[in-house]
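Need coordinates for the following:
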Amino acid sequence: MSNLKQDTYKTILFSTEPSLFKEKNSKFFGYAFPVTNEEQVKTYIEELKKEHHSARHWCYAYQIGTEELNYRANDDGEPNNSAGMPIYGQIQSFDVTNILIVVVRYFGGVKLGVGGLISAYKTAAQMALETAQIIEKTINIHYIIKFDYINMNKVMRVIKEKNIDIIKQKMEMSCEIEIAIRKNNAQNVYEAFQSIYEIDISEKE
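Take a look at the predicted model:
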């Protein structure tokens, strides 16, 4: 068994088209969006409120983060824990993060009761996730490498040998490259660069 921590996570690649679940004349539209911060969450919810301005409820749950998770569930006027938490339960069930799921409800005149609501919101969230393309990503650490132009070949040799992703680079008399390393390989790469004289490597803030 390796003692390495898991350094991958699952998320969705694109926003989904709405999936529709109907229950006793009520309509539940389920949406899934990839998000990495709360600003994006707000923007998506505002857009849906404009698009579905005559709906009754816009209930949602999101989870952001890979190692430290930040999540929220919102019932938006439905009975306590009858909407947000069933939606969040599906995020957990599909084991995804950096995701927002919104279920928009149009009330059809017949009350569903708390049990009916829980089931409807859960189903709409599940349908949204089933249509989403779920992908696995690695948790990466970003380093900034600073060096003089004369050391370019040494740096590029390590980057090539270790198959490192370059995020951005600035090549002048003094050069700066930002690289992304999968977390489990990060220490090894850091030490490889640190062992080269006249090269400065530090973790990106």
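
hey, let's count contacts and neighbours off CA atoms from now on
Fine.

just the helices in the chain please.
With helices called from DSSP state H, the chain shows them at 38-51, 84-93, 113-131, 152-161, 186-194.

Which among these is found nearest to Gln169?
Among the helices of the chain, the nearest to Gln169 by CA to CA is helix 152-161 (11.7 Å).

Report the inter-axis angle for the closest one versus helix 186-194.
Between helix 152-161 and helix 186-194, the angle comes out at 160 degrees (axes from the mean of the first three to the mean of the last three CA atoms, to 10 degrees).

From the contact counts, what lies against helix 152-161?
Contact analysis of helix 152-161 by 3 or more CA pairs under 8 Å, 6 or more residues apart in numbering; DSSP states H and E lists helix 186-194 as its packing neighbours.

what's the offset of the helix it packs on from the middle of its chain?
27 Å (CA atoms, centre = their mean, to the nearest Å).

now swap in stretch 193-205 and tell me
Put simply, stretch 193-205 sits 29 Å off its chain's centre (CA atoms, centre = their mean).

Next, the contact list for the most centrally placed residue in the chain, please.
Centroid-nearest residue in the chain: Asn98, 1.8 Å away (criterion: CA atoms, centre = their mean). Applying CA atoms under 8 Å, 6 or more residues apart in numbering, we find Asn98 in contact with 11-12, 34-36, 62-66.

So for it, what's the nearest residue that isn't a sequence neighbour?
Ile64 (4.2 Å; CA to CA, 6 or more residues apart in numbering).

Next, the second sequence, to be compared with the first:
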Amino acid sequence: MEAYQVPSEAVTFEEEIKKSRFITYLAPASGVDMAKLFIQQVKDQHPTARHHCWAFVAGAPHDSQQLGFSDDGEPSGTAGKPMLAQLMGSGVGEIATVVVRYYGGILLGTGGLVKAYGNGVQQALKILPTRTQVPQSEYQLVCDYPQLSMVEKLLQQVGGSIVRADYGANIQLVLSLPSLHIEQITGKLRDVSRGTLLLSPVE
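Below is the predicted model of the structure:
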């Protein structure tokens, strides 16, 4: 799992084509639920618009499990698919887009619609600020109380965090760690603890 770009904030792009107003919204969406919430918010913002077409890549850029799109009443294949194609071509993950159309009375034809919806997303992507997302995985680690500060120091160095800590006879931790560096982190823990600190993946 490699690092990838994600939106650092939402952007809007607007244009008029043959009297129809097209407003493109792009926003961060880490997960399908967040994408759907964003789509609903845009619909609520524009209750009188004729169409609210949307697409999302709610996980890593090549995670086909978290893709979705809708033509929302436009002819099949003329809105959602070209919008999704732009998102997937950008290599940006955890992103959702909605294009709101206020119909201006002039038909654009299927080719015109594909161009309008695809181009709106393309232009919005050009102005989208992004940041690098490093995929994280969760691991369990059991440590003694004197070892905790050592573990915390290592987490700071590698960009990991403690998700949960249960304090008993020893400390049972659930850690979120960058997937790319697991072998390196495992090795460091082993070295600093003389082999007593061992990571195990959370099932």
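
What's the local residue count around the nearest residue to Trp54 of the second structure once chain neighbours are set aside?
Residue nearest to Trp54 of the second structure in three dimensions, not counting chain neighbours: Val98, with 4.3 Å by CA to CA, 6+ apart. For Val98 of the second structure, the neighbour count with other CA atoms under 10 Å is 30.

Can you find the partner of Val98 of the second structure in the first structure?
Val98 of the second structure maps onto Val102 in the first structure, with residues paired by TM-score structural alignment.

okay but its match is in contact with His57, surely?
No - using CA atoms under 8 Å, Val102 of the first structure makes no contact with His57, being 9.9 Å away.

circling back to that earlier point, how about the residue nearest to Asn98 of the first structure, what's its partner in the second structure?
By TM-score structural alignment, Ile64 of the first structure lines up with Ala58.

Could you report the neighbour count for its match?
By other CA under 10 Å, 27 other residues sit near Ala58 of the second structure.

repeat for the one 5 residues further on
By the measure other CA under 10 Å, the count of residues near Asp63 of the second structure is 12.

Please name the nearest non-neighbouring residue to it.
With CA to CA, 6+ apart, the residue lying closest to Asp63 of the second structure is Val57, at 7.8 Å.

Report whether the expected contact of Gly93 of the second structure with Gly59 is present.
Yes - Gly93 of the second structure lies in contact with Gly59 (CA under 8 Å); the separation is 5.7 Å.

Please identify which of the two sits among more neighbours.
Gly93 (27 against 21).

Spit out the contact partners of the more buried one.
Counting by CA under 8 Å, 6+ apart, Gly93 of the second structure touches 4-7, 57-61.

What is the nearest of these to Leu128 of the second structure?
Nearest member of the contacts of Gly93 of the second structure to Leu128 of the second structure, counting by CA to CA, is Pro7, at 6.7 Å.

Aligned to that closest one, what sits in the first structure?
Aligned by TM-score structural alignment, Pro7 of the second structure pairs with Ile12 of the first structure.

Neighbours of the equivalent of Ile91 of the first structure over in the second structure, how many?
Ile91 of the first structure maps onto Leu87 in the second structure, with residues paired by TM-score structural alignment. Residues contacting Leu87 of the second structure under the criterion other CA under 10 Å number 25.

Pull out the buried members of the contacts of Asn98 of the first structure.
For the contacts of Asn98 of the first structure, a burial check counting by 16 or more other CA atoms under 10 Å picks out 11-12, 34-36, 62-64, 66.

okay, these in JSON lines with distance to Ile201 of the first structure next?
Shown next, in JSON lines, are those (distance: CA to CA, whole Å):
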{"residue": "Thr11", "distance to Ile201 of the first structure": "30"}
{"residue": "Ile12", "distance to Ile201 of the first structure": "32"}
{"residue": "Pro34", "distance to Ile201 of the first structure": "32"}
{"residue": "Val35", "distance to Ile201 of the first structure": "30"}
{"residue": "Thr36", "distance to Ile201 of the first structure": "27"}
{"residue": "Tyr62", "distance to Ile201 of the first structure": "35"}
{"residue": "Gln63", "distance to Ile201 of the first structure": "32"}
{"residue": "Ile64", "distance to Ile201 of the first structure": "28"}
{"residue": "Thr66", "distance to Ile201 of the first structure": "24"}
